[in-house]
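Visitor: The sequence and its predicted three-dimensional model are supplied below.
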Amino acid sequence: MKLAPIALFVYNRRNHTRRTLESLVTNPGFTESLLYVFCDGAKSEKDLDSVRSTRELIHSYELENVTIIENECNKGLARSLVDGINYVLQKHDRIIVLEDDCYPSQDFLQFMNICLDNYESDERIMNVSGYAPPIMIPDDYTYDIYFSYRFSSWGWGTWRRAWKYYSKDSGILKTIDSSISIKKKVDRAGLDLYTMLKWQIEGKIDSWAVFWAINIIMHDGLSINPVRSRIMNIGHDGSGVHCSADGRYDVQINKQKTSTIAFPDAIIPDNRIVKSYSDFQTGNLFKKMFYVCHHRFGKFIDPFISLISRVF
């Protein structure tokens, strides 16, 4: 089995980084894998001490397989992550990506590498996600992974052959708006995705992931998700820049050892799981109503949706 290099992105959360690293370094295959740690620079003087402390933690592990890249200026999560992925994929043909709040299971690396190996040559599969949201999986579904039109950015991997399609072209919004069929493909992944793209282009949020999600859809790609999550996000405690306190995404990570994975015989998404995933991403009835209204009357109700969607 080929071992993909690991890219870990950290900023100023020492405790989150410590927990993530403690689990990662005990994963089978870690010591044989290359680790790249990207440390973003402080955004302001008040972050200097926490940034410095986090970097000291990274160096304290004295790992022989690590390359540490420390930015002097603050790139922000989106630019830091995209630049780091590009850096690694210039050297390697695949990658596993973690942020400082993505706590991995003990078989995370094994799961990711088996999937990256299995679908290496299949252009339809563009992403492997380690996190799986707490959705209902049918009792008669006997496989260990499922195919999704939506990827998760918490502990994921891809190949150079797929990442070449990553683009931040704002013109993609006009392409979606001009095609009913493309719009349906985007909405199939969750009604929130179109709104996120629009807000990203308008500068209301800072997300690299929304572009990757849209790029996968635009190229008729699929993501792999585990039935049992290999990642627990520990950043929904109000400490992160992009994650507020929220327990909706809490999961129990896999405790079983992974030696083999039961893959579906055909690359066909299960419509029951697709709907369950989409409903979870869209949110409750109030949010669904807001997203539907936003798609139709966005410029008139944007200020209200931005406020009310946070309440519900």
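Guide: Right, received. Where do you want to start?

Visitor: alpha carbons only for contacts and neighbour counts from here, please
Guide: Will do.

Visitor: Does the lengthiest helix in the chain pack against any helices or strands, and if so which?
Guide: Secondary structure of the chain read by DSSP state H shows that its longest helix is helix 285-311. In terms of contacts (3 or more CA pairs under 8 Å, 6 or more residues apart in numbering; DSSP states H and E), helix 285-311 is packed against helix 192-201.

Visitor: which residues sit against the helix it packs on?
Guide: With contacts defined as CA atoms under 8 Å, 6 or more residues apart in numbering, helix 192-201 is touched by 170, 173, 186-187, 205-207, 210-211, 281-282, 291, 294-295.

Visitor: repeat for stretch 215-227
Guide: Against stretch 215-227 from outside (CA under 8 Å, 6+ apart): 123-132, 137, 143-151, 165-167, 182, 185-186.

Visitor: one more time with 7 Å
Guide: By CA atoms under 7 Å, 6 or more residues apart in numbering, the surrounding residues in contact with stretch 215-227 are 124-132, 144-151, 165-167, 185-186.

Visitor: Tell me the gap between stretch 174-190 and the middle of its chain.
Guide: Centre-to-centre, stretch 174-190 and its host chain are 21 Å apart (CA atoms, centre = their mean, to the nearest Å).

Visitor: meant to ask about stretch 134-147
Guide: In terms of CA atoms, centre = their mean, the centre of stretch 134-147 is found 20 Å from the chain centre.

Visitor: in that stretch, what counts as buried?
Guide: By 16 or more other CA atoms under 10 Å, the buried positions in stretch 134-147 come out as Pro134, Ile135, Ile137, Ile145, Tyr146, Phe147.

Visitor: Then stretch 301-312?
Guide: Ile305, Ser309.

Visitor: for comparison:
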Amino acid sequence: MQTPITFIIFNRSQKTEKVFEAIRQAKPKKLFVIADGPRSNREGEAEKCEETRAIIERVDWECEVIKNYADLNLGCAKRVSSGLDWVFNNVEETIILEDDCIPHPTFFRFSEELLEKYRYDTRIATISAQNVQFGRKRTNYSYYFSRYNHCWGWASWRRAWQHYDLTMKLWKEVQEENLLHDILIDPKAVNSWRRIFQSVYDNPTGITWDYQWTFACWMQGSLSIIPNVNLISNVGVGADATHFNSKQKFSFINMSMEAIEFPLKHPLFIVRNIEADIFTQKTVYKATALDILKEELKKKLNYSTVKK
């Protein structure tokens, strides 16, 4: 495989091993590995981080392994964003996987072909593995275009990532000009994303980096490529998860996967699928950052209910 793969790991060796095996089957010639350091207040985490990093030493195919390991814990937002800055300073394009996102084998070829096809098309910012249409076929082609850039298995170019800003400096002006309305139209969606972006803007180095990526793509009017079948399964729910560590009923976690067929059938147009995006907004993004924070508050304070 010619396209570099970027692998983001931390302290979950069992999950990391499963994704590593998928990468091993793809046999990339270049592998970038981003790892955060252990938290000083978590007993035994240093050992878990070392155990997880040791998996990377098992590369047994012809591959240049390039590591960016933090000695101290930077947190999810800083570690992922700074790590991807480092990757895109070294290469023009890459496929990106986190330690809890197991890809279907066909995702690699899917990404590689589309990275080449849209390499110089600035209308496209990202290629996603995730499809959250739950079996609904939105197109007769192999993929459709969306405003949502799902990050559970994705690929992109330096030309797109250069617009990323962890601190979202443009948010104040976007708020003042009410630009989210121009992007989203639907008032409920506007209110939901306004809460999300405001929460991230107020704490940009918190636990998330991907909402800032969505914001950057929207500010450039960019589209994402979504496969017509789901090519990724997130297995990250559990006590050791950063975002989904309670028994939240997110139906898009642990989704089944399906092979995408080759040769790919490319759309003859670049127009986003509004029907698919409306469905995505109503299913995935109804679970806003506020909802997640409320779940965490309920767990920490042992509340039986949290008033919405």
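Guide: Good, I have the coordinates. None of these values were measured; they are calculated from a predicted model.

Visitor: What is the resulting TM-score of the chain superposition?
Guide: Once superposed, chain against chain, the TM-score is 0.84 (TM-score structural alignment, normalised by the length of structure 2); 292 aligned residues with a CA RMSD of 3.0 Å.

Visitor: and of the contacts of helix 192-201 of structure 1, the nearest to Gln90 of structure 1?
Guide: Set against Gln90 of structure 1, the nearest of these by CA to CA is Phe211 (20.2 Å).

Visitor: which residues of the stretch 101-250 of structure 2 fall in strands?
Guide: Assignment of strands within the stretch 101-250 of structure 2 using DSSP state E, counting those that start in this stretch yields the ranges 101-103, 124-128, 143-146, 154-157, 223-227, 232-234.

Visitor: mind giving me CSV with those and columns for distance to Ala259 of structure 2?
Guide: Below are these laid out as CSV (distance: least, CA to CA, whole Å):
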stretch, distance to Ala259 of structure 2
strand 101-103, 10
strand 124-128, 14
strand 143-146, 13
strand 154-157, 16
strand 223-227, 10
strand 232-234, 10
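
Visitor: closest to Glu93 of structure 2 out of the ones you listed?
Guide: Closest to Glu93 of structure 2 of the strands of the stretch 101-250 of structure 2, according to CA to CA: strand 154-157, at 4.2 Å.

Visitor: so the closest one aligns onto which residues of structure 1?
Guide: Alignment of strand 154-157 of structure 2 against structure 1: residues 156-159, by TM-score structural alignment.

Visitor: mean distance, the matching stretch to its aligned residues in structure 2?
Guide: Stretch 156-159 of structure 1, aligned to structure 2 and superposed, deviates on average by 0.9 Å (mean CA distance after the TM-score superposition for structure 1).

Visitor: hmm, who's touching that stretch?
Guide: Taking contacts as CA under 7 Å, 6+ apart, the residues outside stretch 156-159 of structure 1 that touch it are Asp93, Arg94, Ile95, Ile96, Val97, Leu98, Met126, Asn127, Val128, Ser129, Gly130.

Visitor: For Thr280 of structure 2, which of the strands of the stretch 101-250 of structure 2 is the nearest?
Guide: Closest approach to Thr280 of structure 2 among these is made by strand 143-146 (9.6 Å; CA to CA).

Visitor: Quick check on the contacts of helix 192-201 of structure 1: which are buried?
Guide: Buried subset of the contacts of helix 192-201 of structure 1 (neighbour count, 16+ other CA under 10 Å): Val186, Asp187, Asp206, Ser207, Val210, Phe211, Gln281, Thr282, Tyr291, His294.

Visitor: and the two most separated of those residues?
Guide: Among those, Asp187 and Asp206 lie farthest apart (CA to CA), at 20.7 Å.

Visitor: residues of stretch 218-228 of structure 1 that come out buried?
Guide: Met218, Gly221, Leu222, Ser223, Ile224, Asn225, Pro226, Val227, Arg228.

Visitor: And for Lys282 of structure 2, the neighbour number?
Guide: Using other CA atoms under 10 Å, Lys282 of structure 2 is surrounded by 12 other residues.

Visitor: how many neighbours does the closest residue to Ile182 of structure 1 other than its chain neighbours have?
Guide: Distances taken as CA to CA, 6 or more residues apart in numbering place Ile176 nearest to Ile182 of structure 1, at 5.7 Å, with adjacent residues excluded. Using other CA under 10 Å, Ile176 of structure 1 has 18 other residues around it.

Visitor: Tell me the counterpart of Ile176 of structure 1 in structure 2.
Guide: Using TM-score structural alignment as the criterion, Ile176 of structure 1 maps onto Val174 of structure 2.

Visitor: and if you look at Glu56 of structure 1?
Guide: Residue pairing (TM-score structural alignment): Glu56 of structure 1 is matched to Ala54 of structure 2.

Visitor: how much space is there between that match and Glu21 of structure 2?
Guide: From Ala54 of structure 2 across to Glu21 of structure 2, the span is 14 Å (CA to CA, to the nearest Å).

Visitor: the more surrounded of the two?
Guide: Glu21 (15 against 11).

Visitor: so which strand or helix has the more buried one?
Guide: helix 13-26 (DSSP states H and E).

Visitor: who touches that helix?
Guide: The contact list for helix 13-26 of structure 2 (CA under 7 Å, 6+ apart) reads Met1, Ile9, Glu51, Thr52, Ile55, Asp99, Asp100, Cys101, Ile102, Pro103, Pro105.

Visitor: Alright, that wraps it up for me.
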